[in-house]
Structure formats: C-alpha cells, structure tokens
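# Provided below for reference: sequence and predicted model.
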Amino acid sequence: MSTATARTDAEHRSEPVSGPHTPWTHAVRTAVLAAVAVCVVLLAFAWPSVTAKVQNLPVAAIGTAEQIAQITSKAPDGALNVRTAASRDEAVDLIRHREVYGAIVLGSAPEILVASAGSPVASQALTQMGAQMQSQIQSQAIAALQAALKQAAAAAQQAAAGGQAPSSAKAPQSSQTPPQAIPTVTVTDVVPLSPDDPRGTGLAVAGLPLAMGGMIGGVLISLLVSGTWRRLGAILAYGVLAGLGLAGILQGWFHILQGDFSANASAIGLGVVATAAIIVSLNALIGRAGIALGAVITLFVGNPLSSLTQPKEFLPAPWGDLGQWLVPGASGTLLRDLSYFPDAATAFPWLVLAGWAVLGAVLIAVGHFRNEPAVADV
C-alpha cells in the first residue's frame, strides 16, 4: 500500500461519521409543539390569577334586614354571598367550621370578623369593606351634624326676624344633646395565621413542593421498581417517609403547619401516595407517556386549581369546586383545616385523597403487564 493511500485511509477513519439530517418538517413541527407546550404551561399557572375576582364570598351578617341590605348594596354585584346569623357567637362558630370566610357585625358597635388563616385574600377584602363602612359612618355623621346646624341656623333666623332672641327652650333638641362619638369599625381576626407565617405565603407555596414530591416518587418508582406488589409497597413506604420528612420541615422547622404533627404527617403522606399512585398507574397503563400525563393532571391542572392562594369561590365556576376533587386541592384544604380549623369537617378531603390512592393501586394492578421490568425480580 502506498504512503498516499495509507494517509487517505487514515483521514477517512479519523473523520466523524454523520447520520442523515433531520427533515425540515420534523424540525418545524418540534418547534411548534415546544411553543404550544410553553404557552400551555403559562396558561395553567397564570390563568387562575388573571381570571379570579372577588365573587360569591360566603360571609355572615348580624343586624336588621335594612342594615344588611344597606351594606350589601354598597358591595360590588355578586361579591358577597351573605348568610344571616343571630349573634356574634354564631358568626364566630360559622367561621371556625369554615362555612363562611368572615362576618359583618352591624349596629351600635360595628365589627368585621376575619380569619386570615382561612384565606389572607378574603381577609384583606373584608378588611377593606370595614374601611368603607367606617367612611360611610363618618359621612352619615357629618351629614347629620350639618342638618342639625342648618336647623339651628334656621330657627335662629326665624326668631331674629320676629324680633325675639332665640331662647334655649325653643332651640332644636339636637343643640341641647351633647354630640355622640362616631362608632369605630373594629376588625377582629378570629383565626389568625402563625406568627412564623403571618402572610400565609408559606402554606400557599407548600402546595407546589408537595405536588412535586409526589411526582418525583412516582417517576422513580415507575422507572426503577417492577412488580405490582413491589410498586405498591414502594409507594406506601415513600408516603410514610415523605410524610414524616415534609411535616418535620413544614411544622417542626418552619412552623408553617400547626396542630397535631401526626395528623399533618398523615395528610401529607396520603397526598404523596395519591400523586405517586397516579403517576405509576398511568405508566403501567400506557407506558412512559403516562408519566407525562400524570404530571399534567397533577402539576398543570390540579395545582393551579387548588385554591391555595385564594378562595375557591373566586375562580370561575366550576373550576374552584373541581380543584377540590384533585389531589393538590384536597391536600391543601386538609392541611389548612388540620392546622387552623379543628372544628371544620375534614371527611371530604380525606376521602378524595384516599380515593385517588385506591384508584391508582387498582390501575397499577390492571396495567402491570404494560411495562417491561426495569430491574429483575428477586
């Protein structure tokens, strides 16, 4: 073999071998799908905040029918869903059972009852209503004082025109009565947030890592564990460990959660089990695409509709109620109730989480034959 030939062969061997180029149609289609995906992600997380408004907020009202009608007429149309209460104690009881977000006490001692632990957004809206009530009371007091002064001036002018000095006996009754103090609208936080989380941001943002935690466990178990019983056992063990660990961080370290530690850990663990079961079951049914579908259901649908940052009534119907049937919404509501509303009924969120967990377990058993084992059974 000549030197030139050997050099040519060596050059050919050193040159990288390139495969066929991707067709332009495939490249453009990929770019379009990526653009659609990022738009969907933006819509999923921004849509609830953009479309939410103060509407149908359940509140209690204590006062006469005329007083309640006067107050509700000042609120924007559809902003309040008023429920009458016989007394302040009854209104407080309704708040503690999470049947209303707050209460309006009318009469000689006006008061606004709020529960910042239930929803800081609702609490802020009711506090602003209290400021409007105070402004209205002051306006009415000023108008009454001006009317009294006009009446006194008219009486004095009439007496002067008749050539008589206005006597104290003929003076208006209002001039003889000492002016009364203008009532002050007080705002009382019946169920306040923890001092370590005064704005409620910790409890609100905790929903995302809880959802992500369930997804991470579901993905790892789907890829690394084979066998129906082994997957179910791994999901259960992951839920117990994740519940204890996350509750330890949120309650023992950050002091975001309140109440009984074991109850909070159980709620977190059941939520993690439910999310992981969704991921693993969909993977068992339709393969790797099930992991992406589970992420969409949990992260891009369930989390934005969870109403962790605002009352579910503020979302357009029926999305607020639908969010409570999904794992992130049920988990967030349950943790809020366990931490701050021990009198509230918690059967519904417990049943929702248990239902998703059982459904996932059944689907894992049904679709166990779909995936090839990731690791050999031993």
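Noted; the coordinates are in hand.
# CA atoms for contacts and neighbours, from now on please.
Fine.
# skipping its backbone neighbours, what lies nearest the residue nearest to the spatial centre of the chain in space?
Against the mean C-alpha coordinate of the chain, by CA atoms, centre = their mean, the closest residue is L308 at 1.9 Å. The spatial neighbour of L308 that comes closest, neighbours along the chain excluded (CA to CA, 6 or more residues apart in numbering), is A204 at 5.0 Å.
# and L94, by the same measure?
In space, L94 is closest to V100, 6.0 Å off (CA to CA, 6+ apart).
# part of a strand, is the one you found?
No - looking at V100 with DSSP: H, G, I helix; E, B strand; the rest coil, it is coil, so not inside a strand.
# what's near enough to touch the residue nearest to the centre of the chain?
Taking CA atoms under 8 Å, 6 or more residues apart in numbering as the contact definition, L308 lies against 203-205, 207, 329, 332-333.
# R83 is in contact with L57, isn't it?
No - R83 lies out of contact with L57 (CA atoms under 8 Å); the separation is 10.3 Å.
# which one of the two has more residues nearby?
L57 (21 against 16; other CA atoms under 10 Å).
# contact partners for that one?
79-82, 100-101, 122, 311, 313-314.
# re the thing from before, from N283, how far out is the residue nearest to L94?
V100 sits 41 Å away from N283, taking CA to CA, to the nearest Å as the criterion.
# compare these two (neighbour count), which wins?
The residue with more neighbours, out of V100 and N283, is N283; 27 against 22, by other CA under 10 Å.
# by contact count, what packs against the helix or strand harbouring L33?
Using DSSP states H and E, L33 falls within helix 24-51. When contacts are defined as 3 or more CA pairs under 8 Å, 6 or more residues apart in numbering; DSSP states H and E, helix 24-51 packs onto no helix or strand at all.
# and the comparison structure, right after this:
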Amino acid sequence: MSADETTTTSGATSATDIPVTDTPAKKGPPAPVKVIAVVLGTAVLLSVMVTMFALPAARSAPHHVPIGVVGSEQVVSQVDRLTGDSFDVTAYSDEVAARDAIETRAIYGALVVKPGADLTVLVASAASPTVATMIETMGQGVADATRAQTQVVDVRSFPAKDPRGAGLAAGALPLALGGWISAMVIMLVISSAGGRIIAALGVSVVGGFALIAILQFLVGTFDGNYWLTSLAAMLGIAATCFAVLGLREALGGPGLVVAAIALILLGNPLSGLSSAPELLPTPWGAIGQLLPPGATGSLLRDVVFFNGNAIAHPLIVLGCWLLGGLVLYGLGLRRERRTHVSDVDVVEFGYRETVDA
C-alpha cells in the first residue's frame, strides 16, 4: 500500500476512519408469539370494525330531529307532547314559511293542520328518505286522531332513477377510501414533496369529476349542476387526501393509523349518508359531521338539492381538514430536512449537532 493511501493530514479525520462497531442484531419475539399476536390483533380489529359499522345502524332512532307544525297552539303543543325528545317541534305561521324552512335545511319536514281541511305532510326525501318516512307516519297518526285525510308533498326529492338516494349512501365508503388509498399510492410512487402535492391536487380534480359523473349520469342520484357538484366532491377528496399525507409526514406510521380510524373506522359509519345524523346515537351523529365523509356527503346533498343552503358548516369542516393536512405536511418536511442535515454532519465531520425542532 502506498504512502499516499495511508497518510492523512494532521487534525483531520477521514470519513473512512470513523470507527465502526459491530452491534448484535436485535432478536424479535419467537415465532409462536408473533402468530398469537397476529391472530389476536386481527380478531380485535375485525371486532371493532363490525361494532363501529353495525352498532350505529342497529341503534338508529330519531334524536331531536327538527320538524315544523303549521296550526293552532293547541295542535303544536299536542304534536310536541306526542313526539317527546325524538323530534324538536317549531311552529310556523303558514305553509309557505314551513316550505322555506325545509329548503333552507332548518327542518326536515312539517305538518300543516288546518281545521276542516286535509292534513298536509311536507317532507324532503332528498334530505333523508328515512326521516321523510317517519314524518309521513307521524302525520298519518295525527290525521287518524283528528279524522282527517292526509296529503303528502315531497318538497325536495331524489331523481326518478334513484328515488331513495342509494347512490349517495353507497358513496360514503368510496369517499373515505378514495382519499386514503390515493394518498398511499402517491407516497409509494412519488418521492418529491412538490410532486406529491401536485399528484394530490390532480387526484382530487380528476376523482371529483369521475365520481360525480358516475353518480349523475350512470346511477342517476344527482340532477343538479355537474360542475358545481364536482367542485364539492373535489374539496372532499382533497381534504381526505391531504389529511392522510400530512398525518403520515408528521407522525409516520402512527399517522396512517390515525387517518384510517378517522376516515374509515369512524368517518364512514358515522357519516349519516344512509339515514341522517340525527338518527345516530348521541353524540356520534354530530361527531360524524366533523369528519370528511360526513361533511362531504352533507355538502353534496346541500349543493345538489337545496340550492347551496346550509353549506357553511361542511365547507368549514373540509377546509380545516385540508388546511390541517397541509400544515402537518409542511411541518413533517421541515423536520425531515433538519434531520437530514444532522445526518450529513455525522458522515462528513464525525459528530452530530443538536438540532432544535
């Protein structure tokens, strides 16, 4: 070996001179322990999933569902007494006022009781087919007690191709899974931070157009403005996708677990898309509206069938998830870059500087 290869300058340390110590490989738990852990862990996970998906449906019942009554004070008091805590009754001066309240999402329906006339039941099946049926049944009970005939008027209904809104209810799981799976694929395929942002935006735009095209032109659930409805779907997908990206970048593997719990385990069964938030056990219905699947479903429903009324709450919820995901993503990148600089110091200078996060 030549002198040039063996001599180093005084005071300097070559990267190849850093002492390397052999550390014994850590042994994991025995194979039988791993098998038992996998079996028990999977059983617990399946049990939790079945509970979260089945229990809300099995315990479905009205909890303070807002409805209206047009009639005398005696009639309003009687209906309020009969419904108890299941429905919150509000009195309206006339049928026009009750219709306006339905269209602005203040109430789900109303009973119009006029002396000597048929009882008119106002419902909005587009708000919730299940609640509409409950209000019809209630109206029939009042009509039987007063020996009057009933007339049901559907103020806002689903299109004839999907009269029960099955497409919207079935879309809850794709909405929850779509953003989560898209974020996972983006993280696996794309390594650059900017590329992931662009890909997430692209997935949101294309996914929004595709989802609404299927629900509107193939299934027939929607019949509103395609472009506005697609924008609502884009926001929902973007909020989900960026939330997953941010949680993963900031928290690592545990972030994906948090995202899966919030979006799939809780978000899908608590979305209320198949019934109504007020039919879920308290307070789970309200919690579901704070998660992306529930907020996206409410936003789509309000944009398509109620002329954009009551969209403030879902817009704020989705905006918070989107902004929160971006903030977490930025914080995670910043921490990663600082860690990378610290690791370079170890290789080049043989020591690690303390870096404050």
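Nice, I can see it. What you are looking at is a predicted structure, and each value in this text was computed from that prediction instead of being measured.
# that older thread, tell me how far the helix holding L33 of the first structure is from the chain's mean position?
Distance, stretch centre to chain centre, for helix 24-51 of the first structure: 25 Å (CA atoms, centre = their mean, to the nearest Å).
# quick one: average offset of it versus the second structure, please.
Compared with the second structure after the fit, helix 24-51 of the first structure shows a mean deviation of 1.4 Å (mean CA distance after the TM-score superposition for the first structure).
# in the second structure, which residue range corresponds to that helix?
The aligned range for helix 24-51 of the first structure in the second structure is 32-59, by TM-score structural alignment.
# strands along the stretch 1-150 of the first structure, start to end?
Along the stretch 1-150 of the first structure, the segments classed as strands by DSSP state E, counting those that start in this stretch run 57-62, 80-84, 102-105, 111-114.
# just give me the match in the first structure for Q74 of the second structure.
Mapped onto the first structure by TM-score structural alignment, Q74 of the second structure lines up with E66.
# ok, now how distant is its match from V205 of the first structure?
E66 of the first structure is 42 Å from V205 of the first structure, where distance means CA to CA.
# G233 of the first structure too?
Here the criterion is CA to CA. By it, G233 of the first structure lies 29 Å from V205 of the first structure.
# ok, now A347 of the first structure?
Distance, A347 of the first structure to V205 of the first structure, by CA to CA: 24 Å.
# swap in T8 of the first structure?
64 Å.
# neighbours of the closest residue to L175 of the second structure other than its chain neighbours, how many?
Spatial nearest neighbour of L175 of the second structure, chain neighbours left out: P293 (6.2 Å); criterion: CA to CA, 6+ apart. P293 of the second structure has 34 neighbours, counted by other CA under 10 Å.
# which position in the first structure pairs with P293 of the second structure?
Matched to the first structure by TM-score structural alignment, P293 of the second structure sits across from P328.
# confirm its match sits in a helix?
Yes - under three-state DSSP, P328 of the first structure falls within a helix.
# and the gap between it and A267 of the first structure?
11 Å.
# again with I249 of the first structure
The gap separating I249 of the first structure from A267 of the first structure is 14 Å, by CA to CA.
# between those two, which is the more surrounded one?
Comparing I249 of the first structure with A267 by neighbour count (other CA under 10 Å), the higher total belongs to A267, at 24 against 14.
# correct me, but that one touches G243?
Yes - between A267 of the first structure and G243 there is a contact under CA under 8 Å: 7.5 Å.
# overlap of the contact sets of those two?
With CA under 8 Å, 6+ apart applied, the contact sets of A267 of the first structure and G243 do not overlap.
# in the second structure, which spans are helices?
With DSSP state H applied, the second structure shows helices at 3-6, 31-58, 73-83, 95-103, 129-146, 166-170, 172-189, 193-213, 226-251, 253-260, 284-288, 292-305, 312-349, listed in chain order.
# chain center to the second one, what's the gap?
When C-alpha coordinates are averaged (CA atoms, centre = their mean), helix 31-58 of the second structure and its chain have centres 23 Å apart.
# next, the buried residues of it.
49, 52-53, 56-57 (16 or more other CA atoms under 10 Å).
# repeat that for the fourth one.
Residues of helix 95-103 of the second structure classed as buried: 95, 98-99, 101-103 (neighbour count, 16+ other CA under 10 Å).
# kindly report the same for the longest one.
Buried positions in helix 312-349 of the second structure, judged by neighbour count with 16+ other CA under 10 Å: 314-315, 317-322, 324-330, 332-333, 342.
# for the fifth one, same thing?
Within helix 129-146 of the second structure, the residues that count as buried by 16+ other CA under 10 Å are 129-132, 135-136, 138-140, 142-143.
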